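A.B. asks: model this:
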Amino acid sequence: MTLIDLAPSAPRTDRLATLPIVVIGAGPVGLAAAAHLIERGLDVTILEAGADAGASVREWGHTRFFSPWRYLVDPAARRLLEAAGWRHPSPERMPTGAEFVERYLTPLAALPAIAERLRTGVRVTAVSREGMDRTRTRGRAAAPFVVRTRTADGAIERLTARAVIDASGTWSTPNPLASDGLELEGIDEIRDAVTHALPDVLGRDRDRFAGRRTTVVGAGHSAANTLLDLVELARREPGTRVTWLIRNARAARVAASADDDLAGRAALGDRVHAAVAEGLIELVDGFEILSARRDAGPVVLVGHRRGELAEHETDVVVNATGFRPDLAPLRELRLELDDIVEAPRRLAPLIDPNVHSCGTVEPHGFRELAHPEQGFFIVGMKSYGRAPTFLLATGYEQVRSVTAWLAGDTESASTVSLELPATGVCSTDIGGSGCC
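C.D. replies: Prediction:
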């Protein structure tokens, strides 16, 4: 196994000491990282691909969190906000994504200490070391990071940094529809009929689904939310039909659990399975999608079902198959990732979805998130790779520990603790950026 240097990251050159720490992503975890860095007096630059902070959360803003407010606000962010007169929302209330942005992320991003360091409409396309590809070792730890970006108008820029925290999430990189994980054969032919997870079925996107056949692909909570919205739409709009297509024989991830402290999530599975039993949702289980085609108007999904070749016809497909990290911009960095879930190797055993639910993940920090590339960390939903067991509170503790380490406070960085709700089988694929 590659040895990882976990010594305190005091600047090794005068030049490094003058450079900021770059945070990629201005979602809840990225802004929390910025808040912790600012509290410690460290310079930070925050880069957000969207037009505003919390851009990914805005896209599923009509969806309600499973977690109440008391699990959704980072402690350092809260301290900065309250110093400016902000009041914490009712701790036990569960907000929608839109409320979360309006009442928390937007005020946080607007604080002068953060606003002056935040750049929106800037997409990170690559991260490397100055003058070095991943094969060069000598002098590597003393070389600044180079962060290449592309602005909304297409301009290419380069920033230098003493450290980089990647909190970009996974919302923009959903898993493909094909069961083998590869891009679906025929996707170009049907692309205009495929939507991202969590469309606003009863609002913004209503016309796309009303009076049509919709197939939701996926067995997690984002699929369940969309299915229930479609059932409601079908009550109002004649001709609206709802199909739930999964590759397993049973949708275990949305099964209710008596051990789940998040009541909204516990009830979700009951409601979906009740709708299936009532015939409001057609369940097509054991269907492994291989390819797709267009027969005049309808979309045809082609696959195997219980060992036999099968086809499924529909008008609209909702891709709720979960998310994966975009690792392409990090190719020139020395990362140590788990072979299965693509999380940092030390973290992967703690979050394995075959063993752990959200509430059984142990507290973890900079040690579990470290890579051979000293000074680079992946945090938040992206740190979990393909594991769907992330909670925002976990991400907040991650960045508290990481920022303490970057400040040279190894004692604080090493002392990790976390209060999480007890959960049964769970998933936070609802938002792909750490929503629950």
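A.B. asks: from now on I want contacts and neighbour counts done on CA atoms only, so please keep to that.
C.D. replies: OK.
A.B. asks: show me what contacts the nearest residue to R294 once chain neighbours are set aside?
C.D. replies: The spatial neighbour of R294 that comes closest, neighbours along the chain excluded (C-alpha to C-alpha, 6 or more residues apart in numbering), is V300 at 6.0 Å. V300 makes contact with A292, R293, R294, E311, H312, E313, T314, according to C-alpha atoms under 8 Å, 6 or more residues apart in numbering.
A.B. asks: quick one: which of those residues is nearest T214?
C.D. replies: Relative to T214, the closest of those is T314; by C-alpha to C-alpha it sits at 6.1 Å.
A.B. asks: sorry, back to before: am I right that the residue nearest to R294 falls within a helix?
C.D. replies: No: counting by DSSP: H, G, I helix; E, B strand; the rest coil, V300 is not part of a helix but strand.
A.B. asks: hang on, the earlier thing: restricted to strands, list the contacts of V300.
C.D. replies: Among the contacts of V300, the residues falling in strands (DSSP state E) are A292, R293, R294, E311, H312, E313, T314.
A.B. asks: surely the fourth one touches R293?
C.D. replies: It refers to E311. No: E311 lies out of contact with R293 (C-alpha atoms under 8 Å); the separation is 10.2 Å.
A.B. asks: give me the common contacts of the two.
C.D. replies: Joint contacts of E311 and R293 (C-alpha under 8 Å, 6+ apart) are V300, L301, V302.
A.B. asks: kindly indicate which of these lies nearest S56.
C.D. replies: Closest to S56, out of all of those and judged by C-alpha to C-alpha, is L301, at 28.4 Å.
A.B. asks: could you measure the closest residue to that closest one other than its chain neighbours against I21, distance?
C.D. replies: With C-alpha to C-alpha, 6+ apart as the criterion, L301 has its nearest non-adjacent residue at 4.6 Å, and that residue is A292. For A292, the distance to I21 equals 45 Å [C-alpha to C-alpha, to the nearest Å].
A.B. asks: second chain to compare with the first, below:
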Amino acid sequence: MSQTHPRIQQLVKAIDFEEQEEKRRYVGQDIKSLKSAGLLLQPIQIIRRYFGFADYPEAQFRLLFPADTSQFRDGTAIEIFYRDEEPIKGILLSLQGKTGEIRFFAPDFPDWIDEQGVGIRRSSDTRTVQFMKDSLKNLTTNESLFTLFEQLHGDSLIPKASDISEVPISFLNRHINSSQQRAVQQILNAGDVFIVHGPPGTGKTTTLIESIVQLKLRGHQVLVAAPSNAAVDHMARGLIAVGVKAVRIGNSVKIADDLFSATPEGRLNDKNIQKEIKALKIRAEEFRKMALQYKRRFGKAEREQRNLLFAEVKSIRQEIRKTMDYHLDKIFSNAEVILGTPLALAEQRFKPQQFHTLFIDEAAQCLEPLAWGIIPLAKHTVLAGDHFQLPPTVLSQKATQLGLNISILETAIRNIE
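C.D. replies: Modelled structure (predicted):
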């Protein structure tokens, strides 16, 4: 049964305004304007092509002329384009000097990738926009989630958590103070939502880590999110330091180098796994090279042969993904804690209420629709942050007027007694 709420409709409208503003900045301008604004790099020369993690097409490129690259940071959403051909969405993996790497969100490289005049331009973040819209749509069809949404928006109050522990707690950190101990007890006994708030330096991270350790000791698997990769990395380091089996997921270029061994890519570096995947990749590349022997202009028989070869490549690549998914499932099932940004966690397609507790750190910087995309993944949610912190960044003035910049923490803190 579909339900609606005025605030949901307001947020959807605000997201539309934000999307329009992004498109105005990155899409609705000609090449000359984009170049002068530093939002486009053209021409680029592809100097190496390969298939990277999850078998995405990736390429190394060189800038042929000096250019302003200040708008192109690692992890930037981009489009790779050539003349009137359909552009391909992607991500900038790295850019140092005149050399960079890009990942294509496509099954294979386009035919035109080696042509003269190929370029890359900044793109609106359509993945995040669609994720937020889907999250709000899910609210209207999930009765228990919709009830929680109503509670967080003041239609009814969420009961206060008990600070009485049924089982005596042996704290791992002997230095936490009495107020932190009480917060840990409340988190262990919390209902749907619990808040840990306070300015920097008040021990929020220490409280969260101790709470996660206590949940782990009780056999519970935990999910940890934060809107910034820096905050996720900080939590990951703290948990790993106390012996928690943590997996840090997300875009590898946005994860600190010292945490690579905790990422799925790092875990998949196992020799036996790599041997299995490498053999499949070699087969796929052999068929792909055979297919590419046929140029862009060819007869019917050649076209059919080329299509058959590409179909075989596609089949092998599906086998590669299945193999990787199998090993990733094992990695996730053995993890005590899984960490990432909301979008990174949602893209793993975890099951509803698969986790006991979701911790959202820096919740004062987390847009509310982003939070609703991952709250369904756990039975309980803990929001941590400083609600006096500056609100999340929103580009559109109209979206701000509709309250898109009101964080999940600010919303919740008004209505939880």
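A.B. asks: any idea what the TM-score is?
C.D. replies: Remark: TM-score between the superposed chains equals 0.22 [TM-score structural alignment, normalised by the length of the second structure]; 154 aligned residues with a C-alpha RMSD of 7.3 Å.
A.B. asks: before we move on, the earlier item: the residue nearest to L301 of the first structure: neighbour count?
C.D. replies: Using other C-alpha atoms under 10 Å, A292 of the first structure has 23 other residues around it.
A.B. asks: test my guess that it contacts D188.
C.D. replies: No: contact criterion C-alpha under 8 Å: A292 of the first structure and D188 do not qualify, at 9.3 Å.
A.B. asks: quick one, helices of the stretch 301-417 of the second structure?
C.D. replies: 342-346, 368-372, 397-401, 408-413 (DSSP state H, counting those that start in this stretch).
A.B. asks: against T403 of the first structure, how distant is S128 of the first structure?
C.D. replies: 20 Å.
A.B. asks: returning to what we had before: quick one: which of the shared contacts of E311 and R293 of the first structure is nearest to D14 of the first structure?
C.D. replies: L301 (58.9 Å).
A.B. asks: wait, doesn't that closest one sit right on R293?
C.D. replies: Yes: assessed by C-alpha under 8 Å, L301 of the first structure is found in contact with R293 at 6.8 Å.
A.B. asks: residues contacting I209 of the second structure?
C.D. replies: By C-alpha under 8 Å, 6+ apart, the contact list for I209 of the second structure reads M235, G238, L239.
A.B. asks: can I get the shared contacts of E311 and R293 of the first structure in CSV including distance to R208 of the first structure?
C.D. replies: Below are those laid out as CSV (distance: C-alpha to C-alpha, whole Å):
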residue, distance to R208 of the first structure
V300, 18
L301, 19
V302, 23
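A.B. asks: returning to what we had before: who wins for neighbours among the ones in strands among the contacts of V300 of the first structure?
C.D. replies: Result: A292 is most packed of those (other C-alpha under 10 Å), 23 neighbours.
A.B. asks: write the PyMOL selection for whichever of the contacts of I209 of the second structure are buried.
C.D. replies: Buried members of the contacts of I209 of the second structure, defined by 16 or more other C-alpha atoms under 10 Å, are picked up in PyMOL with:
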select buried, resi 235+239
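A.B. asks: now the contacts of I209 of the second structure as TSV including distance to K216 of the second structure and secondary structure?
C.D. replies: Compiled in TSV, the contacts of I209 of the second structure are given as follows (distance: C-alpha to C-alpha, whole Å; DSSP: H, G, I helix; E, B strand; the rest coil):
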residue	distance to K216 of the second structure	secondary structure
M235	15	helix
G238	15	helix
L239	11	helix
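A.B. asks: out of the contacts of I209 of the second structure, who's nearest P342 of the second structure?
C.D. replies: Looking across the contacts of I209 of the second structure and measuring by C-alpha to C-alpha, the closest to P342 of the second structure is M235, at 14.4 Å.
A.B. asks: my read: that closest one touches T206, true?
C.D. replies: No: using C-alpha under 8 Å as the test, M235 of the second structure is too far from T206 to be in contact (9.6 Å).
A.B. asks: would you map the strands across the second structure?
C.D. replies: 40-41, 44-51, 57-63, 77-81, 88-96, 99-104, 119-122, 193-197, 222-225, 246-248, 337-340, 355-360, 378-385.
A.B. asks: and of the ones you listed, who's closest to K322 of the second structure?
C.D. replies: Across the strands of the second structure, closest to K322 of the second structure is strand 44-51 (C-alpha to C-alpha), at 15.7 Å.
A.B. asks: mind listing what's buried in that closest one?
C.D. replies: Neighbour-count burial for strand 44-51 of the second structure [16+ other C-alpha under 10 Å]: I44, Q45, I46, F51.
A.B. asks: what do you get for stretch 224-239 of the first structure?
C.D. replies: A224, N225, T226, L227, L228, D229, L230, V231, L233, A234.
A.B. asks: sorry, back to before: redo the helices of the stretch 301-417 of the second structure as a markdown table? Include distance to A230 of the second structure.
C.D. replies: Shown next, in a markdown table, are the helices of the stretch 301-417 of the second structure (distance: least, C-alpha to C-alpha, whole Å):
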| stretch | distance to A230 of the second structure |
| --- | --- |
| helix 342-346 | 13 |
| helix 368-372 | 17 |
| helix 397-401 | 25 |
| helix 408-413 | 19 |
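A.B. asks: nearest to T147 of the second structure, out of those helices?
C.D. replies: The nearest among the helices of the stretch 301-417 of the second structure, by C-alpha to C-alpha, is helix 368-372 at 12.5 Å.
A.B. asks: list the helices and strands that closest one packs on?
C.D. replies: Counting contacts by 3 or more C-alpha pairs under 8 Å, 6 or more residues apart in numbering; DSSP states H and E, helix 368-372 of the second structure packs against helix 126-141, helix 342-346.
A.B. asks: give me the spatial nearest neighbour of V402 of the first structure, chain neighbours excluded.
C.D. replies: Using C-alpha to C-alpha, 6+ apart, the nearest residue to V402 of the first structure is F366, at 4.8 Å.
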